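Enquirer: have a look at this fold, sequence not included:
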């Protein structure tokens, strides 16, 4: 392993060799003699910290990672990781660039808790191999080949927010009604009358209030990853959170958060607003709603900082770099794969051919569709 991947070292009691966190046993495991050491559990329930906008609270305590940290900044992609002070790394774990700089004076709130890696490197590679075989329009040689991936186990930072909300709203709700009306039309050059059903909307004013509590609104604190790819990793099981201990980071890298608590809360509030609006629309009911106005107050806002496990990988196909991620807890895969221009063109031509046949058939047999209209 490189210095980057042996980010925190714990000596083995048997041989003094380096021990790293083992995803299968959920313990520390010696890389030399295979001895294991159990990690003491320190958390019953995650602690929620009060959120005070614009104020810092007990930073000395919240920034204690258990080991002195230094940040490694990549000048190419902008990614930042945390490794113990005194260690060095020559490449970026995100993009592989050698343009990395060490930055001292790390002032980052340490995680309150984390989900330990439960998917090993080999299992992550197997998940990717199964995933890529299901993707459409890939080149045949890529689909059959074993991909040489550069895999790094990274703990990605997240914020979670809890809050109680109280909303008052006003709107106009529309109810559909129906009536029979007489109309005229021209058939075979002759005017005739017929009866049709017409829909109209009756609008009524409505107002009310709505209370709602939110628990663990999960917001990525990483500005490095594509948000769509992170969403496609699936839901992490936050019920399996463990209290932060530096032993869990042994053998892995932790990313330094680049989204502040305040920025994270803005994203969480936007998500809560969207949920509240959707639920109030359901409460109002009706067939249509217009001029909906909602005023919401947020109380008892708390937050916690946590780390979630992800295998971050890149590979090269025909001189182009592709990226994918594997959920380190569930094995869910999200990423990009090469596309075959030939397969895409062939599929497009096939769709155009089918559409052309359908249009020709409709044009050649107007009597069939006229009789069913």
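Expert: All right, it came through fine. If you're wondering where the values come from, they're calculated on a predicted model, not measured in any experiment. Numbering: from 1, shown residues only.
Enquirer: alpha carbons only for contacts and neighbour counts from here, please
Expert: OK.
Enquirer: any idea which helix or strand carries the residue lying closest to residue 284 once chain neighbours are set aside?
Expert: Using Cα to Cα, 6 or more residues apart in numbering and skipping the chain neighbours, the partner closest in space to residue 284 is residue 173 (7.3 Å). Residue 173 belongs to strand 150-187 when elements are defined using DSSP states H and E.
Enquirer: what is the subsequent helix or strand relative to that strand?
Expert: Downstream of strand 150-187, the next assigned helix or strand under DSSP H and E is strand 190-220.
Enquirer: next SSE after that following strand?
Expert: Using DSSP H and E, the helix or strand that follows strand 190-220 towards the C-terminus is helix 227-231.
Enquirer: okay, buried residues for that following helix please.
Expert: Across helix 227-231, burial judged by 16 or more other Cα atoms under 10 Å covers 229-230.
Enquirer: so what secondary structure elements neighbour it?
Expert: With contacts taken as 3 or more Cα pairs under 8 Å, 6 or more residues apart in numbering; DSSP states H and E, helix 227-231 sits against strand 333-335.
Enquirer: this is the other structure I want to compare:
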């Protein structure tokens, strides 16, 4: 089932406007509040075929998608289409975080980010080689978690003092016990096998107070993916993701010691709730030096992540400059203290 949103006024295609948050017609200017639109058009369930054909209602062309695509654009007329039968039942998102940054704003922000590169090659900083920029709704699970932590440790307070010709070290040992209850809310983990996990993690934070109840028109004009992994499959990853925060929270309650030796640490994390949501990401594909570099931009905040090419010449100059500055500083300090300059 292909869903295309036709303007009731002029019949042209309507798409989601990131500035107004409305379903908008670029031809006549009509705007509709998405949250007030009926959602009874979603009636079918997902077909598990690897690829499926859809007819574009706009031009009649065949739209072929893989099994993970839930929204796309027609390659012939450019119309945005939403595949409604892939957004139902267990595959229906609970919430969506609409795009706040338009394609033009994303392009301008990426160019500005490139020009701020201190160690990137000069040609890269012109930012004129954007091969493709794609607005993508990435599937995420947002977890609410509870962690019970029981910790037994020995806290050591150590001090040194001098008596006569001897230096003494005094140590006092303390039993430390902590029984902690910690809650973590809205911890995100991307659920698409196509997206690089580290890249998606670095896009955080998203502002989840702007989450909206899912309505398919938010996807009009963008590409969207369905999840490849459910919340149970990704639970080990979300536990790993909060592990460092748990350790930091435990350490923050054990202070005032020279050092701490942990004897026993039992951590039990359980899932209270998981919501399937779609989060906005601009994917930027940049052609430089016969290679395509991939960058991601938070579609809500504009944060850019990725690894740009590094100029070896600039790196050499940079480290040489640091070394030279340090050398001059040392010589000036020596002169002030009465020493001579040895050039």
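Expert: Yes, it's here. Quick caveat: nothing in here was measured; it's all calculated off a predicted structure.
Enquirer: on that earlier part again, mind checking how far the strand holding residue 173 of structure 1 is from the chain centre?
Expert: 21 Å (Cα atoms, centre = their mean, to the nearest Å).
Enquirer: helices or strands next to that strand in the packing?
Expert: If you count contacts as 3+ Cα pairs under 8 Å, 6+ apart, strand 150-187 of structure 1 packs onto strand 190-220, strand 253-255, helix 261-284, strand 288-317.
Enquirer: what are the boundaries of the helices in the stretch 1-150 of structure 2?
Expert: Per DSSP state H, counting those that start in this stretch, the stretch 1-150 of structure 2 carries helices over the ranges 103-115.
Enquirer: number of nearby residues for residue 179 of structure 2?
Expert: For residue 179 of structure 2, the number of neighbouring residues by other Cα atoms under 10 Å comes to 11.
Enquirer: quick one: map it onto structure 1.
Expert: By TM-score structural alignment, residue 179 of structure 2 lines up with residue 209 in structure 1.
Enquirer: how about that match, what does it touch?
Expert: Residues in contact with residue 209 of structure 1, defined by Cα atoms under 8 Å, 6 or more residues apart in numbering, are 166-169.
Enquirer: switch to 7 Å and redo it
Expert: 167-169 (Cα atoms under 7 Å, 6 or more residues apart in numbering).
Enquirer: quick one on the thing from earlier: please identify the deepest-packed of the helices and strands packed on strand 150-187 of structure 1.
Expert: Neighbour counts (mean count of other Cα atoms under 10 Å) averaged over each of those peak at strand 253-255, with a mean of 22.
Enquirer: helices or strands up against it?
Expert: Other helices and strands packing on strand 253-255 of structure 1, by 3 or more Cα pairs under 7 Å, 6 or more residues apart in numbering; DSSP states H and E, are strand 80-84, strand 150-187.
Enquirer: need the counterpart of residue 130 of structure 2 in structure 1.
Expert: Aligned against structure 1 by TM-score structural alignment, residue 130 of structure 2 finds its counterpart in residue 148.
Enquirer: wait, residue 65 of structure 2 touches residue 54, no?
Expert: No. Applying Cα atoms under 7 Å, one finds residue 65 of structure 2 not in contact with residue 54, separated by 8.1 Å.
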